[in-house]
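In: okay, sequence plus prediction incoming.
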Amino acid sequence: MLPTIDIETPAAAALSPVCFRLGMPHMSASGVRRSWVLREACHRHWLSIAAQSGVTPSDLRDLTGARVMASVVACTLKGDSAAFREDDLCQFVMTEPPSAQNGWRSQLQLRAPGKLLCAEILTSFARRNGRSNVKLGVPDLKAMFQADRGHAAARRAALLRTLGRHDRDRAQRENAPPHISFEILEDDHLNGVGLVYFASIHDMIERAERNAAPEILCRFPMRNRRAHFFGNLDVGDRLEVTARASVHSLAPNPAVTVQSHAKRASDGAVIACAESIYGT
């Protein structure tokens, strides 16, 4: 049996496989909570990056001394979260750590006997340029943190960035009304550095998907989701999400794709886009 969580160093916490039993903090009514999987994946992703500089995440600074934060560019989830049940004995394993060579992309797996949920995280680096979350900027990074986007291992990261730009351009031309709107609340949506956490936006997109086609999507599990993030919001602003479902096939192998985009109500800026596949 693998050891339980033992956080002695950032590198050990990020890279060591962890064995644990699923309980209520990990669960939703239909299985393991996807946003929890993404939060844990990003936490270990960021621990791994900070460990490469020999510090904890809260001590990572740029050349000017400003705190550097991980800004999630994209995430993907693949697998059936509904297959996981309370009391399942699971392993959380990082199968590919983030590095400058792969464009700061990581892959992690939640494993249980006969069950697998794969998470992928792609990040860039950000710093504050004032108190507003709208005004995040690019930090003055050490050379070791400059992504090698020409490296062969960075091809997947480049593809995700290209898909994200394509989705954002399409969303900027979209004038359809939102299916659902969310007010940004400090206690519900902000993380420890005061930014709206990407996993919170992921939850809002998932709710909008269900709201767009509840009679279809409630019947099938979500198999794959690709999400991209382009900005942040301040408390009191609203995120307005529009989602459209397309049925690609029916019985015996139903498949439904939902494309979503989320805009900041204060200025109409596209904050996130997603494409999700539901089916058997």
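Out: Sure thing, it's come through. Numbers count the residues shown, from 1 in each chain.
In: C-alpha from now on. contacts and neighbour counts both.
Out: Noted.
In: buried stuff in whichever strand or helix holds residue 246?
Out: Here residue 246 sits within strand 238-249, counting by DSSP states H and E. Using 16 or more other C-alpha atoms under 10 Å as the test for burial, strand 238-249 gives 238-245.
In: can you check stretch 96-106 too?
Out: Going by neighbour count (16+ other C-alpha under 10 Å), the buried part of stretch 96-106 is 97-106.
In: repeat for stretch 122-131
Out: Buried, per 16+ other C-alpha under 10 Å, within stretch 122-131: 122-128.
In: could you pull out the helices for the stretch 51-200 of the chain?
Out: For the stretch 51-200 of the chain, the helices defined by DSSP state H, counting those that start in this stretch cover 155-172, 186-189, 198-212.
In: need the winner for burial among those helices.
Out: Compared across these, helix 198-212 shows the largest average neighbour count, a mean of 21 (mean count of other C-alpha atoms under 10 Å).
In: format the helices of the stretch 51-200 of the chain as JSON lines; extra columns: distance to residue 114.
Out: What follows is these, written out as JSON lines (distance: least, C-alpha to C-alpha, whole Å):
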{"stretch": "helix 155-172", "distance to residue 114": "27"}
{"stretch": "helix 186-189", "distance to residue 114": "33"}
{"stretch": "helix 198-212", "distance to residue 114": "25"}
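In: second one coming, line it up with the first:
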Amino acid sequence: MTVATLAQTGRYTAGMPQLNTNGLSENWLLKECGDRHWRGIAQANGQTQPEFRDAQGHKVYAAFTLVRITAGRLEQIAENDAFTITSQCLPVGRAQHYSRHLLQAQGQTAARVEMLSAFVRRAQPGSNRGVVRAAMADTSAQAPDPALWTAAEAFVRRGKEHRATEPTLANAPAHILDFTPCPNNDFNGADLLYFSAFQAMVDRAEWAWMLHTQPPGRPAALREREMVFFGNLDLGDSVQIQLQPQVADEGLLCHSSVLQRQSDGVCIARVVTRKLAPVYANEMQAALRV
């Protein structure tokens, strides 16, 4: 019987690898939480190193289907600041795992990260376009914290609702960016486009859009982001990021993005972002309301 991992806390000091212009790097945070999720799956299954195969013996990996960041205050973490990430991971049905991660600095919450993954394998060797869910043995779980199981169930339902919705934008995108991911920077060791690359592509589109519409200024500070993943990308293929601003409360910059494969037009992700941008957000939101 598999069990939920007990809360594991990692302690860090913010240096250049963890930081960017706006405090703690969201991209670094996603990668770190993704690694903690993967190792949590191994721990929940009694393994010291993550190594999984499906019923037919094929090597499988945990691909994220839904990732959400809430209560983001990453700009509060600066150089040499100490911070912690406390993580829990829980099997939730056949081939799926849920994890939640609490980022804290100076006794304050700087972000909450939730992740849902499914075991996948390639239907055709060498092709990421044919990634399919792996047939795994059913697992049961015992959550040491009932609230963890409740949160996991709610997150699984949220993922199902997202996947039942057509992954398109309601209106024509305000900004389009074509981007070709680089194998040395955007793909992981399994030769899959890494989930954190999706966040990076949306931020590139956002920054290009803001430079086009407003004078250069400080980047917006993350408050929330939700990423729903539908597919992956082969080496050499490109992505079209379609960004559509949304009306939001004063001082907030909000947008939805659809990411499509250039080779066949298939949507591989949908991303919703909320950021604090007091310098220019009000002008942008006023323009959207006209």
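Out: Yep, it's here. None of these values were measured; they are calculated from a predicted model.
In: what segments of the second structure are strands?
Out: Per DSSP state E, the second structure carries strands over the ranges 8-13, 19-20, 23-24, 52-53, 59-70, 82-91, 96-105, 108-122, 131-133, 175-179, 221-229, 239-246, 252-261, 267-276.
In: okay, those in TSV with distance to residue 43 of the second structure next?
Out: Shown next, in TSV, are the strands of the second structure (distance: least, C-alpha to C-alpha, whole Å):
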stretch	distance to residue 43 of the second structure
strand 8-13	11
strand 19-20	29
strand 23-24	27
strand 52-53	12
strand 59-70	14
strand 82-91	9
strand 96-105	12
strand 108-122	15
strand 131-133	21
strand 175-179	37
strand 221-229	25
strand 239-246	35
strand 252-261	33
strand 267-276	29
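In: out of those, the one nearest residue 206 of the second structure is which?
Out: Comparison of the strands of the second structure against residue 206 of the second structure by C-alpha to C-alpha identifies strand 239-246 as nearest, at 7.4 Å.
In: and the contacts of stretch 24-36 of the second structure?
Out: By C-alpha atoms under 8 Å, 6 or more residues apart in numbering, the residues outside stretch 24-36 of the second structure that reach it are 14, 17-19, 74-78, 87, 101, 113, 196, 199-200.
In: filter these to the buried ones?
Out: By 16+ other C-alpha under 10 Å, the contacts of stretch 24-36 of the second structure give 14, 18-19, 74-75, 77-78, 87, 101, 113, 196, 199 as buried.
In: and residue 188 of the second structure, what does it touch?
Out: Residues counted as contacts of residue 188 of the second structure (C-alpha under 8 Å, 6+ apart) are residue 194.
In: oh, that last question was meant for residue 209 of the first structure, not what I typed.
Out: When contacts are counted by C-alpha under 8 Å, 6+ apart, residue 209 of the first structure touches 217, 243-245, 258, 260.
In: need the max-distance pair from those.
Out: Spatial extent of those (C-alpha to C-alpha) is set by the pair 217 and 260 at 14.0 Å.
In: which of those two has more neighbours?
Out: Each of residue 217 of the first structure and residue 260 has its neighbours counted (other C-alpha atoms under 10 Å); residue 260 has more, 25 against 21.
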